[in-house]
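K.L.:
just a sequence and a predicted model for now, questions to come.
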Amino acid sequence: MAESALAAAFLAHPAADYLAVALMAGATYLCRASGILFMSRMRITPRIDRALRALPGSIVVATILPIAAQSGLPAVLGLAAAIATMALVRIELAGVAAGLAAVSLARLAGL
């Protein structure tokens, strides 16, 4: 019982917030550093290079697809515009901007 009271007192302390942020920053740094360390020791074959180049587009599609499936026609049009733009210019930010513009125009048109 005394341990749970001690834990509750610690978590209520203002410094607990700073400790949580510091621990999350440390975990983020370790994740990124381990990725760099791992990739520095790995031989990049043409197959791995193609997979790494396709990864950003895959992440964008995987993020947007469930939302589009639930959100209707404007979201599907936005997804199509984003995919087409990314396929043409190969710039992820341009794809995101085109998708947002397509959704905005579709909603403005009343779809």
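P.N.:
Okay, I see it.

K.L.:
from here on, contacts and neighbour counts on C-alpha atoms
P.N.:
Will do.

K.L.:
tell me where this protein has helices.
P.N.:
2-12, 15-40, 46-71, 73-89, 92-108 (DSSP state H).

K.L.:
below is structure B, check it against A:
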Amino acid sequence: MSEFLRSDVMIAFAVMTAVTVASRLGGFWLMGYVNVTPRVRRMLDALPGSIIVAAALPVAVNGGPIVIFALVAAMTVSIIRRNDFLAVATGMLVAALARALGIAG
């Protein structure tokens, strides 16, 4: 039997999927009880950027100059183009090119 098809691994995947779906559905359900004032709307609008910063900051601190350069490139594209997908793709491309060119980081 393949190591990835072991029953304990499949059960772990199923439980993680169920918890993810439950937390997302629970969030939608709870937001039904929240009055969306202009202040709450501003907070919700800022949330995706806050999550990206929270995920990227430890990587930037520990990743060295290539990672910092890639993050700066992604932020620049995000500010200029206002397109998160394009910004992430740019950051990945810059990091991949720098590593492919052998730039030490």
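P.N.:
Arrived safely. On a predicted model such as this, the values are computed, not experimentally measured, just so you know.

K.L.:
once they're superposed, tell me the TM-score.
P.N.:
Scored against TM-score structural alignment, normalised by the length of structure 2, the superposed chains reach a TM-score of 0.75; 98 aligned residues with a Cα RMSD of 2.2 Å.

K.L.:
hang on, the earlier thing: would CSV of the helices of structure 1 with mean neighbour count be doable?
P.N.:
As requested, the helices of structure 1 are arranged in CSV below (neighbours: other Cα atoms under 10 Å):
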stretch, mean neighbour count
helix 2-12, 10
helix 15-40, 12
helix 46-71, 12
helix 73-89, 19
helix 92-108, 17
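
K.L.:
show me the contact partners of stretch 92-106 of structure 1.
P.N.:
56-57, 74-75, 77-86 (Cα atoms under 8 Å, 6 or more residues apart in numbering).

K.L.:
do that again at 10 Å, thanks
P.N.:
56-57, 60, 64, 73-89, 107-111 (Cα atoms under 10 Å, 6 or more residues apart in numbering).

K.L.:
give the contact list for residue 59 of structure 1.
P.N.:
Here residue 59 of structure 1 is in contact with no residue (Cα under 10 Å, 6+ apart).

K.L.:
residue in structure 2 matching it?
P.N.:
Alignment note: residue 59 of structure 1 maps to residue 51 in structure 2; criterion TM-score structural alignment.

K.L.:
without its sequence neighbours, what residue ends up closest to residue 81 of structure 1?
P.N.:
residue 99 (5.2 Å; Cα to Cα, 6 or more residues apart in numbering).

K.L.:
from residue 2 of structure 1, how far off is that neighbour?
P.N.:
Remark: distance between residue 99 of structure 1 and residue 2 of structure 1 (Cα to Cα, to the nearest Å) = 55 Å.

K.L.:
residue 74 of structure 2 matches what in structure 1?
P.N.:
So, by TM-score structural alignment, residue 74 of structure 2 is matched to residue 82.

K.L.:
residue contacts, its match?
P.N.:
Counting by Cα under 10 Å, 6+ apart, residue 82 of structure 1 makes contact with 57, 60-61, 64, 76, 88, 92-102.
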